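K.L.:
Sharing a model prediction with you, sequence too.
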Amino acid sequence: MNAGKLSPQMLENLIFKHFNNKRQDTIVGPDIGVDCGILSFGDNICVVSSDPITGAVKDIGRLAVHVSCNDIAAAGIEPIALVVTIMVPEGASEQELEDIALQMGRESSRLNVDIVGGHTEVTNAVNRVIISCTAIGKGHKEKLITAKGARIGDSVLVTKTAGLEGSSILATDYENSLIGNIPEELIDEAKSYINHISVVKEGIIAGKFGVNAMHDVTEGGILGAAWEIAQASKTGIELWRDSIPVTRATRAICRHFNLDPLRLISSGCMLMTTDRPKELKELIQGQGIRCEIIGRIIEDMRVIVTDGRAQPIIPPVRDELYKLL
């Protein structure tokens, strides 16, 4: 198997078929394109999601907090707690471990999220630090949003710009390769994207607004997330390439490494569908967050339109970032 998350087909054939969830407490279980497990507690719900960080080095603590909490926000729910597992390779320094804990403590405090437990160990099973977080949120059952609710005729919106997380990782961990090949101000700009990878704010806004479906954009980028939201909703989707926002810095970095910015890991972007797109766009932009209408939900085909020509959006296989790992 290649590096990266499993393909939808492998998940179905190797993993999901062995899980037979039968409890009435389980509202949403594992499925393609679904960010969270959701459990019923009377009139309330508990929303849970787990994510590892495997493709970054320097900002791994910050990324671990935000990537996990973003999944909870994709249900329109505020994250409240994290359980953290940290696997440290033999030979790592105490200072390295403390720096990670410092990052995680700082970022979780900014989100008003408590780290309530977990596990930390030094092991020869890894050759660099691996962090896996389980995020927990709570909310009301009637306000539940998943990736499964997209409706034919909905507009598709995205917040911020494509490739945010991937651009930040590449500018930080591969800076030496970029220096002299692209302007330093673009490298510095891409590094700063780490400050914008939380989607908790727009997720809660969209949850209160009442979008039909929501999915945060992670591995596989915007094209991967678009395919997943269509798969979860059993619909088609049409994206318009010229409408998808990509910064000059991201384009330059992706051009240097020969990567597709629309298939690059993009924590910080939230994909949403609604039948009231202009109202939602104005609401989110009024909070200082860029938001663009980039497509629509259609009956069956999953395509991206470039210069009037429709090309199929294939299922996500491997994120562009893994080409360099």
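P.N.:
The structure has been received and is ready for your questions.
K.L.:
Every contact and neighbour count from this point should use C-alpha atoms.
P.N.:
Noted.
K.L.:
Pretty sure Ile115 sits in a strand.
P.N.:
Yes: assessed by DSSP: H, G, I helix; E, B strand; the rest coil, Ile115 belongs to a strand.
K.L.:
correct me, but it touches Pro79?
P.N.:
No: Ile115 sits out of contact with Pro79 when judged by C-alpha atoms under 8 Å, with a separation of 11.0 Å.
K.L.:
Which of those two has more residues huddled nearby?
P.N.:
Pro79 (28 against 19; other C-alpha atoms under 10 Å).
K.L.:
Contacts only, for the nearest residue to that one once chain neighbours are set aside.
P.N.:
Leaving out its chain neighbours, the residue that sits closest to Pro79 by C-alpha to C-alpha, 6 or more residues apart in numbering is Gly137, at 4.2 Å. Going by C-alpha atoms under 8 Å, 6 or more residues apart in numbering, Gly137 touches 46-48, 72, 77-81.
K.L.:
TSV for the residues you listed, including distance to Val57 and secondary structure?
P.N.:
Below are the contacts of Gly137 laid out as TSV (distance: C-alpha to C-alpha, whole Å; DSSP: H, G, I helix; E, B strand; the rest coil):
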residue	distance to Val57	secondary structure
Cys46	31	strand
Val47	28	strand
Val48	25	strand
Ile72	24	helix
Ile77	29	coil
Glu78	27	coil
Pro79	25	strand
Ile80	26	strand
Ala81	24	strand
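K.L.:
what two of the residues you listed are the furthest from one another?
P.N.:
Pairwise distances across the contacts of Gly137 (C-alpha to C-alpha) peak at 12.1 Å, for the pair Ile77 and Ala81.
K.L.:
Which of the two has more residues huddled nearby?
P.N.:
Ile77 (29 against 21).
K.L.:
Leu102: which element?
P.N.:
Counting by DSSP states H and E, the element that carries Leu102 is helix 94-110.
K.L.:
neighbouring contacts of that helix?
P.N.:
Counting by C-alpha under 8 Å, 6+ apart, residues outside helix 94-110 touching it are 59-62, 64-66, 88, 114-115.
K.L.:
For it, buried residues please.
P.N.:
97, 100-101, 103-105, 107-108 (16 or more other C-alpha atoms under 10 Å).
K.L.:
Tell me which helix or strand the residue positioned nearest the centre of the chain sits in.
P.N.:
Taking C-alpha atoms, centre = their mean, the centroid of the chain lies closest to Thr218, which sits 3.1 Å from it. Counting by DSSP H and E, there is no helix or strand that carries Thr218.
K.L.:
Please enumerate the strands of the stretch 101-250 of the chain.
P.N.:
Using DSSP state E, counting those that start in this stretch, the strands of the stretch 101-250 of the chain run over 114-123, 130-140, 155-159, 213-216, 236-240.
K.L.:
Comparison target, given below:
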Amino acid sequence: MKVGNISQTVWNRSVCRQLHIEEDEIFFPPSLEEPCSAFCLPAEQEKSKKRKRVVIYTNAEVFGDAVNVGNFAIYRALNDLAVRGACPVSVSLRILLTPSIVEERLKEMIVCMEAVCQTAGVSITGVKAEVSPAVTYPIVFAVAAGYMGAESMTRASEALPGQELVLCGYAGLEGTLRILAEQKDELAKRFVPAFIRKTKELENQLAALDAIAAARCAGASAIHQVGEGGIFAALWELGEASKVGMDVDMLKLSVRQETIEICEYYGVNPYQLTSAGCILMTSNDGDSLVKTLEGVGARATRLGVIRHKKARVITSKTEQRYLDRPAPDELMLWWERE
């Protein structure tokens, strides 16, 4: 099969049809659009469903040689909990190392991940690390857990026709930082030190917990983190989850100049590049939501409108095209080439 996430057809045929799901016992049926799983505490099972206290968890994995590679898994997992309305509590890690890795590198990786978790106010509650001859690059699996009330749960399926679509954060930034971390020596020959330093400093933009909390307080309806496949895949996923269409102005997509420069150098499409920390939201008042997000220091822009019709239209100046099914993530394709 092709690298990256499996296609919707493969998911439906080889995954979903094999599962037997008790709808009354779960909050998020398995789907391509939903990264989280949730269940009620045993003592809460007899209460009204909307008043139940829910334990929620999600996982993310990354691979690569960079010392900060695990940070990106943690950012993604914590943001995924936050967009569903959960208060993150803990992160558990599993790390697979290559036989060539030295102990000092493992120590550096843990220091990086601990710093991210401390900033987010969560604890690393478990670490399992092992050396495996089966892996080519170090792989970090992060499982984040939290809790929330069922009545405060936000779903990607809650976008409604007539609502406005807002983008918080920068498309392709996560993928840009991961490429930079892996190819810092090569890119240092291409770009001036100030450019490299400024780009590295953008990592703190991947932590979107404050922006997500502000959006929820401002009445955002559907909230969905941009994942693998980039902003184009996330728009498709939001549309599929809510069974809606949309009109999107491509010129409003926020992309850092650093992303454009590095993507052009490697021939990578930034709109199909993994983007943890970049969040799609819908609201009855997009301009008000944008102001709220800007008030907490986030980059935000009104991207388009949700439509009742199923067509998902991307407009760029005078050109229009329909959104395609998600393509393989550009970072995966870059790894395959490089």
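P.N.:
Arrived safely. Computed from a predicted model, the values in this text were never measured in an experiment.
K.L.:
Return the member of the contacts of helix 94-110 of structure 1 nearest to Glu282 of structure 1.
P.N.:
His66 (24.6 Å).
K.L.:
what's near enough to touch the counterpart of that closest one in structure 2?
P.N.:
Residue correspondence to structure 2 (TM-score structural alignment): His66 of structure 1 is matched to Tyr75. By C-alpha under 8 Å, 6+ apart, Tyr75 of structure 2 lies in contact with 116, 206-207, 276-277.
K.L.:
how close does Tyr75 of structure 2 get to Thr199 of structure 2?
P.N.:
17 Å (C-alpha to C-alpha, to the nearest Å).
K.L.:
do Ala156 of structure 2 as well
P.N.:
Separation of Ala156 of structure 2 from Thr199 of structure 2 (C-alpha to C-alpha) stands at 30 Å.
K.L.:
against structure 1, where does stretch 167-184 of structure 2 fall?
P.N.:
Going by TM-score structural alignment: stretch 167-184 of structure 2 matches residues 158-175.
K.L.:
now the end-to-end length of the matching stretch.
P.N.:
End-to-end distance (C-alpha to C-alpha), stretch 158-175 of structure 1: 28 Å.
K.L.:
And for stretch 26-44 of structure 2?
P.N.:
Stretch 26-44 of structure 2 end-to-end distance (C-alpha to C-alpha) = 13 Å.
K.L.:
who touches that stretch?
P.N.:
Stretch 26-44 of structure 2 is contacted from outside by 8, 11, 16, 21, 23, 25, 52-59, 80-81, 156, 237-238, 240-241, using C-alpha under 8 Å, 6+ apart.
K.L.:
List only those of the residues you listed flagged as buried.
P.N.:
Buried, going by 16+ other C-alpha under 10 Å: 52-59, 80-81, 156, 237-238, 240-241, out of the contacts of stretch 26-44 of structure 2.
K.L.:
Of those, which is the nearest to Asn269 of structure 2?
P.N.:
The nearest one, if we look at those relative to Asn269 of structure 2 and count by C-alpha to C-alpha, is Glu237, at 18.6 Å.
K.L.:
Now check structure 1 for the residue matching that closest one.
P.N.:
Using TM-score structural alignment, Glu237 of structure 2 pairs with Glu228 in structure 1.
K.L.:
Could you pull up the contacting residues of that match?
P.N.:
By C-alpha under 8 Å, 6+ apart, the neighbours of Glu228 of structure 1 are 32-34, 315.
K.L.:
ok, Leu96 of structure 2 - contacts?
P.N.:
Leu96 of structure 2 touches 129-132, 135, 138-140, counting by C-alpha under 8 Å, 6+ apart.
K.L.:
Tell me the most packed of these, by neighbour count.
P.N.:
Val140 (24 neighbours).
K.L.:
my guess is it meets Asn59, correct?
P.N.:
No: between Val140 of structure 2 and Asn59 there is no contact under C-alpha under 8 Å: 10.4 Å.
K.L.:
So for those two, which residues contact both of them?
P.N.:
Ala73.
K.L.:
The closest residue to Val122 of structure 1 other than its chain neighbours sits in which helix or strand?
P.N.:
Residue nearest to Val122 of structure 1 in three dimensions, not counting chain neighbours: Val88, with 4.6 Å by C-alpha to C-alpha, 6+ apart. Using DSSP H and E, Val88 of structure 1 falls within strand 79-89.
K.L.:
just Glu294 of structure 2 next, same as before
P.N.:
Counting by DSSP H and E, Glu294 of structure 2 is found in helix 286-295.
K.L.:
what's the mean deviation for that helix versus structure 1?
P.N.:
Superposed on structure 1, helix 286-295 of structure 2 shows a mean distance of 1.2 Å to its aligned residues (mean C-alpha distance after the TM-score superposition for structure 1).
K.L.:
In structure 1, which residues correspond to that helix?
P.N.:
Using TM-score structural alignment, helix 286-295 of structure 2 lines up with residues 277-286 of structure 1.
K.L.:
May I see the buried residues of that stretch?
P.N.:
277, 280-281, 283-284.
K.L.:
Between which two of the residues you listed is the distance greatest?
P.N.:
Checking those with C-alpha to C-alpha, the most distant pair is Pro277 and Ile284, at 10.6 Å.
K.L.:
what's around Thr301 of structure 2, how many residues?
P.N.:
21.
K.L.:
is it true that it touches Tyr170?
P.N.:
No: the criterion here is C-alpha under 8 Å, and Thr301 of structure 2 misses it with Tyr170 at 10.1 Å.
K.L.:
so what sits against both of these two?
P.N.:
Contacts common to Thr301 of structure 2 and Tyr170, judged by C-alpha under 8 Å, 6+ apart, are 253-254.
K.L.:
The corresponding residue of structure 2 for Phe209 of structure 1 - nearest residue in space that isn't next to it in sequence?
P.N.:
Alignment note (TM-score structural alignment): Phe209 of structure 1 maps to Ala218 of structure 2. Nearest residue to Ala218 of structure 2 in three dimensions, chain neighbours excluded: Leu289, at 6.4 Å (C-alpha to C-alpha, 6+ apart).
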